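In: no sequence on this one, just coordinates:
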């Protein structure tokens, strides 16, 4: 898996923390996503933009797997659980607190989407078929896009 250049890193993650978090979300995390958290668990990175068509989607904050961070995978799961119907897990936010989510739903498991909290879940935008594909496509932010 491509390693991102990290500006700010979250704490190291243990297998026990994965088990605990998977119990909270009542789902197994996709393996490529778990590997990313295990190796990097970032809060901010240099590579943070993905272009789809005419649109650029930019990660402002990554949500680390951490019990000590106020803004984390677990805390965000709590406030997005109803919005995302328990089918998706927010793993990053853009500057407007819109969501980058990974599917934990059987139908599109592991796929990556962009979701605006003020829109219906049916309007989410697919960004990648897998977390690894998403990471590979990330580039440094380009203000000219």
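Out: Sure, I can see it. Keep in mind it's a predicted model, so treat the numbers as computed, not measured. Numbers count the residues shown, from 1 in each chain.
In: contacts, neighbours, all on C-alpha from now
Out: Noted.
In: show the residue spans covered by the strands in this protein.
Out: 6-9, 42-45, 47-52, 55-58, 61-62, 88-93, 99-103, 112-115, 125-128, 139-140 (DSSP state E).
In: among those strands, which is nearest residue 19?
Out: Nearest to residue 19, of all the strands of the chain, is strand 88-93, at 15.5 Å by CA to CA.
In: tell me which other helices or strands that closest one touches.
Out: Using 3 or more CA pairs under 8 Å, 6 or more residues apart in numbering; DSSP states H and E, the elements in contact with strand 88-93 are strand 61-62, helix 73-80, strand 99-103.
In: now these in JSON lines, with distance to residue 22 and mean neighbour count?
Out: Below are the helices and strands packed on strand 88-93 laid out as JSON lines (distance: least, CA to CA, whole Å; neighbours: other CA atoms under 10 Å):
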{"stretch": "strand 61-62", "distance to residue 22": "18", "mean neighbour count": "23"}
{"stretch": "helix 73-80", "distance to residue 22": "10", "mean neighbour count": "17"}
{"stretch": "strand 99-103", "distance to residue 22": "13", "mean neighbour count": "25"}
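In: here's the one I want to compare it with:
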């Protein structure tokens, strides 16, 4: 008999920084970067990433982030800062700073997290990878 499951609705799409403004930590795993990718609003630098968002301190302490895979990040500063991190990860939060262009909206920027927060996210990622490796080693061999 087949096992049926719904496709998670939080994968893909574009990063909406305001939705993660209060997150205590975001693990950003950069999967790709495209310079000046065509968009309906003109060409933009674009990052493709998987995000593990720890919305609250309780989420961080429990190691239970909200996970989104295949997220496009096209805000100018955010994409630029991640452009050199393809196949790497970083642990950050989001903040807004005044724009350098008069009359423009404040710009979204990444901020580094404190050491204690970083250690909890690294522990989460290490445990996740160990569980993945264990699952792969337990998978049947179809040779």
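Out: Yep, that arrived. Predicted, not measured: the structure shown is a model, and the values here were computed from it.
In: so what number do they get for TM-score?
Out: Here the superposed chains carry a TM-score of 0.25, computed using TM-score structural alignment, normalised by the length of structure 2; 76 aligned residues with a CA RMSD of 6.0 Å.
In: save the helices and strands packed on strand 88-93 of structure 1 as a markdown table, and put in distance to residue 127 of structure 1 too.
Out: What follows is these, written out as a markdown table (distance: least, CA to CA, whole Å):
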| stretch | distance to residue 127 of structure 1 |
| --- | --- |
| strand 61-62 | 16 |
| helix 73-80 | 19 |
| strand 99-103 | 9 |
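In: list the buried ones in the biggest helix by length in structure 1?
Out: What stands out as the longest helix in structure 1, according to DSSP state H, is helix 15-25. Within helix 15-25 of structure 1, the residues that count as buried by 16 or more other CA atoms under 10 Å are 18, 21, 25.
In: who are the packing partners of it?
Out: helix 73-80.
In: could you give the angle of the helix it packs on to helix 15-25?
Out: 0 degrees (axes from the mean of the first three to the mean of the last three CA atoms, to 10 degrees).
In: next, count neighbours for the residue nearest to residue 140 of structure 1 when sequence neighbours are not counted.
Out: Spatially, and ignoring its direct neighbours in sequence, residue 140 of structure 1 is nearest to residue 47 (4.1 Å; CA to CA, 6 or more residues apart in numbering). Each residue near residue 47 of structure 1 was counted by other CA atoms under 10 Å, and the total is 20.
In: go ahead and confirm residue 47 of structure 1 touches residue 134.
Out: No: the criterion here is CA atoms under 8 Å, and residue 47 of structure 1 misses it with residue 134 at 11.1 Å.
In: and stretch 121-137 of structure 2, what's buried?
Out: 121, 124.
In: any chance you could list what contacts that stretch?
Out: With CA atoms under 8 Å, 6 or more residues apart in numbering as the test, stretch 121-137 of structure 2 has contacts from 25, 27, 60, 63, 91.
In: buried only: go through those for me.
Out: 25, 27, 60, 63, 91.
In: could you export the residues you listed as a markdown table, including secondary structure and distance to residue 125 of structure 2?
Out: As requested, those are arranged in a markdown table below (DSSP: H, G, I helix; E, B strand; the rest coil; distance: CA to CA, whole Å):
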| residue | secondary structure | distance to residue 125 of structure 2 |
| --- | --- | --- |
| 25 | strand | 13 |
| 27 | strand | 9 |
| 60 | helix | 12 |
| 63 | coil | 9 |
| 91 | strand | 11 |
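In: cool, thanks, signing off.
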